[in-house]
Structures are given as C-alpha cells and as structure tokens.
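K.L.:
Next come a sequence and a model predicted from it.
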Amino acid sequence: MRVSQGLFRTWREAPTGAETRGITMLLRAGYVHKLGSGLYTNLPLMQRTQAKLEALIREELPRVAQEVSFPVLQPGALWQESGRWDGYTQPGGIMFSLRDRTGRALALGPTHEEVAVATVRELVRSRRDLPVSLFQIGRKFRDELRPRSGLLRTCEFTMKDGYSFHATPGELATHFEDMAGAYARILTRLGLQWRAVDADSGSIGGSASREFTVLSEVGEDEVLYTDDGLYAANAERAVSRAAEAPPSPFQGFARHHTPGTVTVASACAALGCEAAHMLKNVLYDAAFLTADGERRRVPVLVSLRGNHTVNPVKLWNAVQEREEGTLLSLEVAQTGQWAASPLPLGFLAPDLPDTVIARREGLQPAFLRLCDLAGADLRDFATGGNEPDIHVSGANWGADYALPEVADLRQAQPGEASVHDPRQPLRSARGIEVGHVFQLGTRYTAAMNATFVDTGVNTGVGADGAAHPLQMGCYGIGVSRLVQAVAEQLADDRGLSWPDVIAPYHVLLTVVDGGDAAQVDAAEALYRMLRAAGLDVLLDDRPERAGIKFADADLWGIPYRVTLGRALKEGQVEIRVRRSGEEHRLAPEEVPDWLAARLDWQRG
C-alpha cells in the first residue's frame, strides 16, 4: 500500500475529549474517527490491526471451539425465557430493544447466551452429542449510561464471545481451563503485561469466573495480588485477612451522650476509642422485580467495623442470594421513602426495630440484617444507641445484640494480609478487563429447557434415560477494547507501538527526498521485494518533508521503518525498530531476509 493512495490522515494535536494516551494516539494517527458518544468509525489502519487480532484469536480458538455466526438481532422471547428481559430493558438496563412491524419484541444483542442456548437445545439430544463449544467474532450493542475512555466503553463494539455445553460440572470445569489457556496464549503472544484474576460474575451469573486484565494505569479495574503469584483478584471480589482490632478500652455496657457525632471519626473522638472499636450500621434500599412482574423493596441494614467500607458487589450478591426475585438496584437508603418516622442517622444500632419501617404495599416490613465477618468478631464494641446524640460502648453479640446473618461484605485493601499466607500482603495495580470466562452451570439451560438424555455409562448425572440440564460456560474477549488496551500499555509520547503480530503493516518504507530519482527507484524495488517475500509493506511516497514523515512513522507505530536516504550512496538503507529505537544499516537486498527472521522470531 502507498500512503499517497490511501486514507492516512494524521493530527498533530490531541483531539478534544480524548481521555487517555491510547485513544489520543489512535485518533491522532488516523486509526479511528469519533462519530458520536460511544460510536467510532474504524479507518483503514484500525481495520487492518483489528483484523490481525481477530486472525490471532482464530489461530488459538479452533483448538477448543468451532466458529459460528449468531444473529445480532435477537427475539425478545428468548430473553423472557431466561428471565433477563426486564432487567436488561428496564431504565438503567444496557440493552437496545425495539419492535418489528408485527409488534414482536426484538433486541440488539449485548451478549448471546440466550441465542446460543436456543440453538444448541435444538441440536443436542444425548450425551453422544456433547461437548459442544462454539465461538463467534462480531458486533455487540450496549446502551452505556456514560460511554468513555475511547474504545474501552462504547455503545457498539467488536467482541469474541463463546459458549460451551457439557454433561457434567467436571467436564465444564475442564473446558473452562482449556479456554482460559487459550486466552493466556493470546495475551502472551501480544507481549503484554497481564493477569488472570478471580472476578465477580455480575449480571451474567454462574458459579465461577475469571477475568483477564491488561495492566494499565487508565484501567477502570483495581487488581489485588500477591508477589508469590498464588493470588490475584479483581478488587470487587478480593478477600483478605482483616487486621485484628486492638484491645477494646471499654469494660461493661454503658450509654453515652455524644451530641453531633454523626461520623465514625467524631464518635470515636468523643468516646476515646479507635474506628476499629466501632460498629457502624448502614441502611440500604434494595429494589426487586418479582417473577410475576411486581416490584418490591427491601430495607437492608448492614453492620461492619468502623474502619472498614462496604464492597458494593459483595453486598449486591449477598442481598440477591437471600431474597427472591431479580435485584434491580441497591443504594444507600433515602429513608424518607420508607421510614415511618425520622431515623437517628449516625446513631443507629444493629437492633434498629422493624417498626420504623412504614407499612406500605410493595415494601417489606422487616429489615434484611447482615453483618460483615470482621464486624461479627468484635468484642466490647461501641455503636449507636438508636437515639439522637446517643452511643453505647462495651457491647457484645449475644449478650446485648442478636448477631445478624454473617457474610464477607467489606472491601479488601492493599497492604492487608492475604488469606492463603499472612506473610504475603496484597499489592494493587490498575487494569483493563479484556477477557472474561464463566462457569454458568445450569443458570440458562434450566430456565430455557435445554437438556440432554444420558443413556450410556453412568457419568454422575444419572444414566436413567431422564433429561438433564446442560452445563454451560461462556467466554468473551473484547476485540476492539483489546486493541486500545494494547495501545494504552505500549504507546509512548511519540505515538503507537504495535506488536508485530497485529501491526497493520510489518514495515514502513520512508523515502527521504521524493525528488531524488535514486531514492524513489530504490524504494520501489525494495517495495516489490518485500511484498514478494510475503511481508505487509506501507510505502510513504508523499512529497512531504522528512521530519513530517518520521513523525508520522512514530505515530503510526509500525514495528520497522526502513529509511531510503543519503545512505543509498553507500549502498545501504537504515532500519529503525520502533519499540527499542535500535538502528541497523543493511544493503537493500538483505532487508527481506532480515525482517522475515525478526518476524519469525517474534512469532515464536
């Protein structure tokens, strides 16, 4: 390809609204064009880069799955079957929904679990048909509330998503590891710094999930890990050993007048204790959608140590596990919406009576009471007195308060000891989630009646001729997101710097002086030689100054630049490696073999 004949527009200044270095360079280098909020056009350079990433994925995935193509437009009835339609289409949901001319509900697929189940349940009959593992690479649509950070959070994007079906949980677990291994090979071949971490399954559901994170300071996710390599988890899922609270200064139960002490810090100052001696109690409002389409609200009272914070994902999961229906929202309570009378906020105790809840249709008349593990371990603690300006001290579970249901609800913090080895503190890093694998079990297949019959040797599911729900897994890689993640980690102040395996072109030929016939002729000859050797070549034949061409070369991030300039008088060209900056001089006829050897080494 010749630069003069293609759509290669570069920009010297960062475009307005570019939030990170990666998307800034992709925009400046003319890889993408922003069309609207969360909407980007892939220009030719980006299209080539993304196509090469898709090719890399296709090299690894056929070992474990077969490629298919599901429709982007999905029948809403399938989402009704799985029970996800309301949650995804209600206000705050991420799915674009519409109706066809006959009034049938349709959706633009944000993901394809329902479609995969509906397809496989028609094709799988017995255990002999299993396992089945399918993947596709295609467009997804999500109605993001706040599209941001370029391609990292958009309304339309390219994704590789896969779905597998098995007879037993053990077979699913084995395939889960096989797919995770493929993801690891893909990220390793890209030369990235990355981690596989335990993660929350979110709205997808399931019993286990693992997230693949590219390390980057601009990442939305915090990863907590140990130096021994034995533990890594997304912060929303991470666990740790809470530091023990120091010995309590309180002896015996007592009440205290503590006016104006509505915060933990002010209460501790008044009582002469540390935050770790305090039990704080926080009210939440949970909104549920019942199976019959009714809405109901559940007041939630959470107790935890004063020096700890609630992990919202852990709390969400704990509430969802204990209440029927689909949890739609969980927020710190605006008590005026459900309290029968004003509450002494800042002075609440774990035994706040249910009678404070207004008797109203759709409002559960009793608190769901939860206590964090570390809060449950407190002895002789201080807490609110359920009256304005009153605290109590020297309180104990069992003697003074009934212990609520106990769950891990607190946010693990860097520096805390790991669970597997107290000598290993948790470290923190930022990361971009680029892949996620899930063990869904029968979450979707049972709801959608996707079953198989096992009439052979007993496999643990009952070889009795009965129908059993398929065990399901799902596996995703954000393709366009991963391209930007590569840019975020590998770009520098001069521009992009692509790994050989996904660079839009392997080599850029730069003619220093377009008016020098010898340089132009040598470039044309080398261009033909490189193409004949099977290399992707971009020839910069523009009538621009050398400085502009060199700046654009750095901005484009093509791995190798061959400069045809004054060195030709000595029978040589100059090769510069974009990533390392190393330079070499070779005769033009030596360049194809030199580049091919470097590229083969990088592939290996």
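P.N.:
Ah, there it is.

K.L.:
contacts, neighbours, all on C-alpha from now
P.N.:
Noted.

K.L.:
can you give me the strands for the stretch 1-150 of the chain?
P.N.:
For the stretch 1-150 of the chain, the strands defined by DSSP state E, counting those that start in this stretch occupy 32-36, 39-42, 66-67, 73-75, 96-99, 105-108, 132-141.

K.L.:
looking at those strands, which is closest to Asp552?
P.N.:
Closest of the strands of the stretch 1-150 of the chain to Asp552 is strand 32-36, at 15.4 Å (criterion: C-alpha to C-alpha).

K.L.:
Return the set of buried residues in the closest one.
P.N.:
By neighbour count with 16 or more other C-alpha atoms under 10 Å, strand 32-36 contains the buried residues Val32.

K.L.:
Report the secondary structure state of Met179.
P.N.:
Judged by DSSP: H, G, I helix; E, B strand; the rest coil, the three-state class of Met179 is helix.

K.L.:
re earlier: could you dump the strands of the stretch 1-150 of the chain into CSV with distance to Phe438 added?
P.N.:
Output for those, formatted as CSV (distance: least, C-alpha to C-alpha, whole Å):
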stretch, distance to Phe438
strand 32-36, 31
strand 39-42, 28
strand 66-67, 18
strand 73-75, 22
strand 96-99, 24
strand 105-108, 22
strand 132-141, 13
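
K.L.:
So for Pro299, which of these sits nearest?
P.N.:
Across the strands of the stretch 1-150 of the chain, closest to Pro299 is strand 96-99 (C-alpha to C-alpha), at 30.8 Å.

K.L.:
hmm, who's touching that closest one?
P.N.:
89, 105-109, 141-143 (C-alpha atoms under 8 Å, 6 or more residues apart in numbering).

K.L.:
One more: stretch 578-591?
P.N.:
497, 522, 526, 554, 557-561, 571-577.

K.L.:
picking up where we left off before, quick one, which of the contacts of strand 96-99 are buried?
P.N.:
106-109, 141-143.

K.L.:
any chance of these in JSON lines, with distance to Val68 too?
P.N.:
Formatted as JSON lines, the buried ones among the contacts of strand 96-99 follow (distance: C-alpha to C-alpha, whole Å):
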{"residue": "Leu106", "distance to Val68": "21"}
{"residue": "Ala107", "distance to Val68": "20"}
{"residue": "Leu108", "distance to Val68": "18"}
{"residue": "Gly109", "distance to Val68": "15"}
{"residue": "Phe141", "distance to Val68": "19"}
{"residue": "Arg142", "distance to Val68": "21"}
{"residue": "Asp143", "distance to Val68": "25"}
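
K.L.:
Pick out whichever of these sits closest to Pro71.
P.N.:
Checking the buried ones among the contacts of strand 96-99 one by one against Pro71 (C-alpha to C-alpha), the nearest turns out to be Gly109, at 8.2 Å.

K.L.:
Please compare the first structure with the one that follows:
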Amino acid sequence: MRLSKFFLPLLKETPKEAEIVSHRLMLRAGMVRQQSAGIYSWLPLGKIVLDKVCAIIHEEQKRAGANEILMPTIQPADLWRESGRYDDYGKEMLRIQDRHERDMLFGPTNEEMVTEIFRSYVRSYKDLPLNLYHIQWKFRDEVRPRFGVMRSREFLMKDAYSFDMNQEGARAAYHRMFVSYLRTFERMGLKAIPMRADTGPIGGDLSHEFIILADTGESQVFCDKAYLEMQAPDEGIDYWDEAAMAKIVKDFTTPYAATDEMHDESAYEAIGEKDRLSARGIEVGHIFYFGTKYSDPMNAKVQGPDGQEHTVHMGSYGIGPTRLVAAIIEAFHDEDGIKWPEPVAPFHVGLINMKPGDGACDEICEKLYKAIGASGRDVLYDDTDNRAGAKFATFDLIGVPWQVIAGPRSAAEGKVEIKNRADGSRDTVSVEEAINRFGAA
C-alpha cells in the first residue's frame, strides 16, 4: 500500500477523553473513531490489525476442532426466558421490540441461541463431541464505558460452545480450549497467564481467565514468576490426546496465579519471596465449564449408548478481539507510539522514500516495494512529500516493526538504512541484502 493512497487520519493532539495508553494511541494513530459512548468505527489501520488478530484466533480454534458458524446479533427474548436469564441479566442487556411488538434483544452472549441450534439437529452421542464457535459483534450497555475499546459497549467477541455426553467429555473439551488459548496468545507475542476465575452470571464451577501483565492493567494479579518462563505447546500437538491435554493444563495451573477477586494470601505467601510477582493485568480471554446450566432448562439431550436420553454438558470460551488489540498496545508501546509484535502488525515493513523525485531514491523504493510485496509481506510505502521528521514520527506512532529508509546519499551508493522499531537499532545494508531480508518468499 502506498501511503499517498492510504486513509490514515493521524491526530497531533491526544483527545482529553483518552485515559489510558491504548486509547490515546489508537486515536492518534487513526485506528478508530468514536461514534458515541463506547461505540467505535474501525478505520483502515485498526481494521487490518483486527483482521490479523481474528485470523490467528480462527486458525487455532479450527486446529482444536471447533466448527465455525455465524449467529445473528439480534435474538428473540423467548430463548432467554426459556433459560431463565432474561429477567436476571440486568440493564447491560439492550432490550428492544420489533414492529410486531415482539420482545427482542441485542445479544450480549450466545449460550441460549447455540443451545437451540444444537437441540434442533443433534440427537445421538455419536455426533459428540461438538464445538461451535463464531466471531460476532456483541452489545452490553455498560453504565460507564471507558478506556476506548478496552471497555466499550459494542465489541467483537469470539465465543465458542462445547457439547459433550458427560462431565468427563466436557472437561476434555475444556482442556482443548485451554491449550488452544495458550497457543493463540503466544502466537500474538503475548505471555498470557491462566488464572482461576469466578464464573459470574455465566454459571458453572470451573473457569479460568487468561491475563497478560501490563502496567496499565485494570486488575491486580498475583502469581509465581515461573509463568514468565513457560512456553505454550508447539503447533504439532495432538488436541485429541486427552492425556497430553490434561498434562498441559495441569502444568499451567499448578503454579499459583490469581486475580484480586480470587486471591488467597496464605497460598501466595507459601511461594518463596523471590518467586512472587504482584502486578497489574488485563484479561484477554475467559473460559467456562458450566455443565447442564443451559441444556437442562432448554431440553438439549442426546440418546446415549445405553438407549437413554442424556442432558448434554456444555462449556463456553471467549476472546474479545477488539479488546485484545488494545491489550497488545498496552503491553507493547513506548513514548513514540505502538510497537506491534510482527504477527499482528498492520504492515511488516514501512518503506520510507526520503526524497520523492530523486532518481536513485525512487528507483530503489520501487524495486523494494515490488520485491517485498511479492514475498507476501505487507508493506506501507511512504511516497509522500512530507518532511523527514514527520515520516519517521508516523511510522514510529503506528508501530510498523521494520523501517527501510532510502535517502539520497545512501541511495547513491546503492544502500538503505533498516530500523528495528522494537529496540531502535539501525543498520545500513545494500539494496540486495534488504531484498534478501524482506523480499524472500
């Protein structure tokens, strides 16, 4: 993409309503535009990052055996009355009526609807286990939306729902999603720590939050420093090896880890003082096993191998991609702007022509632009007449991991400068070397 053709509405000043780093930088970098309290439009730069986050989520959900569907945002109230949650959910639920005065709602979550889909089609234990997921917009009418997309009213959610014959099968499904989440966040460059959590209004008796550490995190968390060295399993794992999944979950839940709400001071103090870590954290994922909480009142049953009907056991598994974009910024930034991990960066390379119109600069940049693009890497080519300082500031602000800079002096020698946004290091190399580094397929 050429910067001269790219819609990138940067802000020089930080809006007063932006309280945290991610909100400030997302507004300044032209990633989002607030339309009303807690409701945002996603502009091109933000949408590219959001799509990359979603792509990783999709890949890891499918690798773990989940089937993608897409459910509507508007749901009939009768489903929620059937489960008993319609009157209990509270004012966060946006209740509406259609033109025929039928009670409807803008879905804050989808347990009821996915259970209705399941019971309409699945009759036998032979069709289990089953996991259905989608990535869809949700609405929760927060009394005080704040922190930009970190706590907005409308947000994108990946929610998955597992169905199994019994508790044993449901826990195996829980383990698969637990491991899938470890891989998902690690692929994004994040160190996510699973912490036992309160199940809240979702219900059930088993739940974990996945927390990343960040100075501006909304929650106080306590954990063993061992988590900082733990690595998610690699791509070659067998999600259907139940013993292997259970072992990974045990390994990642044995060290102490808790949010402030679930904190046990005596258990925490049992850790050696040098191994304790108290910090701020941001929730980026939440998983639940809730048994028959929804399948029982909604009569979701299958015929078992004994010929009898059995109420299915369920779990739900959430990741908020819109919230996750902000969380990544909270974890990766400096005073100049965002420092995207490469897997989710909007562009891998920022190509900067320091003097458009200079023959050598133009020739080198065009050559690099074509080579990098042909490799499949995303490149943003600054072909504008902006001054040098503004060019550098723009690429630092939007967080492109690599800057390739062609100035008249270096271009005359057939060289370019390469800057690493993560650590600020710079290196001068030949054009051929730059092509080999970024233009190789």
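P.N.:
Here it is on my side, so go on. All of these numbers come straight from a predicted model, not from anything done at the bench.

K.L.:
re earlier: nearest to Ala517 of structure 1 among the strands of the stretch 1-150 of structure 1 would be which one?
P.N.:
Shortest distance between Ala517 of structure 1 and the strands of the stretch 1-150 of structure 1, using C-alpha to C-alpha, is found for strand 32-36: 34.5 Å.

K.L.:
average gap between the closest one and structure 2?
P.N.:
Superposing on structure 2 and averaging over aligned pairs (mean C-alpha distance after the TM-score superposition for structure 1), strand 32-36 of structure 1 comes out at 1.5 Å.

K.L.:
Packing partners of that strand?
P.N.:
Identification of packing neighbours for strand 32-36 of structure 1 by 3 or more C-alpha pairs under 8 Å, 6 or more residues apart in numbering; DSSP states H and E yields helix 21-28, strand 39-42.

K.L.:
Apply 6 Å and report the result again.
P.N.:
The helices and strands touching strand 32-36 of structure 1, judged by 3 or more C-alpha pairs under 6 Å, 6 or more residues apart in numbering; DSSP states H and E, are strand 39-42.

K.L.:
mean shift of the top strand by length along structure 1 relative to structure 2?
P.N.:
If you go by DSSP state E, structure 1 has its longest strand at strand 427-441. Strand 427-441 of structure 1, aligned to structure 2 and superposed, deviates on average by 1.0 Å (mean C-alpha distance after the TM-score superposition for structure 1).

K.L.:
what's in contact with that strand?
P.N.:
With C-alpha atoms under 6 Å, 6 or more residues apart in numbering as the test, strand 427-441 of structure 1 has contacts from 206-217, 219, 221-226, 414, 471-478, 482.

K.L.:
For Phe288 of structure 1, find the nearest of the strands of the stretch 1-150 of structure 1.
P.N.:
Between those, strand 96-99 lies closest to Phe288 of structure 1; by C-alpha to C-alpha that is 21.3 Å.

K.L.:
What segments of the stretch 151-300 of structure 1 are helices?
P.N.:
Using DSSP state H, counting those that start in this stretch, the helices of the stretch 151-300 of structure 1 run over 169-189, 264-271.

K.L.:
circling back: could I have the buried ones of the contacts of strand 427-441 of structure 1 as ChimeraX selection syntax?
P.N.:
The buried residues among the contacts of strand 427-441 of structure 1 can be selected in ChimeraX (16+ other C-alpha under 10 Å) with this line:
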select :206,208,209,210,211,212,213,214,215,216,219,221,222,223,224,225,226,414,471,472,473,474,475,476,477,478,482
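
K.L.:
now the longest strand of structure 1, how far from the centre of its chain.
P.N.:
5 Å (C-alpha atoms, centre = their mean, to the nearest Å).

K.L.:
Also stretch 37-50 of structure 2?
P.N.:
13 Å.

K.L.:
got the end-to-end distance for that stretch?
P.N.:
End-to-end distance of stretch 37-50 of structure 2: 20 Å, with C-alpha to C-alpha, to the nearest Å as the criterion.

K.L.:
can you give me the strands in the stretch 401-550 of structure 1?
P.N.:
For the stretch 401-550 of structure 1, applying DSSP E, counting those that start in this stretch gives strands covering 405-407, 427-441, 451-453, 467-469, 471-478, 507-511, 537-540.

K.L.:
so how far does the last one sit from its counterpart in structure 2?
P.N.:
Which is strand 537-540 of structure 1. Superposed on structure 2, strand 537-540 of structure 1 shows a mean distance of 0.8 Å to its aligned residues (mean C-alpha distance after the TM-score superposition for structure 1).

K.L.:
Kindly report the same for the third one.
P.N.:
With the two structures superposed, strand 451-453 of structure 1 lies on average 1.0 Å from its match in structure 2, counting by mean C-alpha distance after the TM-score superposition for structure 1.

K.L.:
Specify, as a residue range, where that strand falls in structure 2.
P.N.:
Aligned by TM-score structural alignment, strand 451-453 of structure 1 falls on residues 301-303 of structure 2.

K.L.:
Now do the matching stretch: everything it contacts.
P.N.:
In contact with stretch 301-303 of structure 2 (C-alpha under 6 Å, 6+ apart) are residues 123-125, 309-312.

K.L.:
Let's see that with 8 Å instead.
P.N.:
119, 122-125, 165, 295, 309-312.

K.L.:
I'd like these as JSON lines, with distance to Val179 of structure 2 and neighbour count appended.
P.N.:
Below are these laid out as JSON lines (distance: C-alpha to C-alpha, whole Å; neighbours: other C-alpha atoms under 10 Å):
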{"residue": "Arg119", "distance to Val179 of structure 2": "27", "neighbour count": "16"}
{"residue": "Val122", "distance to Val179 of structure 2": "26", "neighbour count": "16"}
{"residue": "Arg123", "distance to Val179 of structure 2": "29", "neighbour count": "16"}
{"residue": "Ser124", "distance to Val179 of structure 2": "27", "neighbour count": "16"}
{"residue": "Tyr125", "distance to Val179 of structure 2": "24", "neighbour count": "21"}
{"residue": "Met165", "distance to Val179 of structure 2": "21", "neighbour count": "24"}
{"residue": "Ser295", "distance to Val179 of structure 2": "25", "neighbour count": "23"}
{"residue": "Glu309", "distance to Val179 of structure 2": "31", "neighbour count": "16"}
{"residue": "His310", "distance to Val179 of structure 2": "28", "neighbour count": "20"}
{"residue": "Thr311", "distance to Val179 of structure 2": "26", "neighbour count": "22"}
{"residue": "Val312", "distance to Val179 of structure 2": "22", "neighbour count": "29"}
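
K.L.:
For Pro401 of structure 2, see how far away Asn420 of structure 2 is.
P.N.:
From Asn420 of structure 2 to Pro401 of structure 2 the distance is 6 Å (C-alpha to C-alpha).
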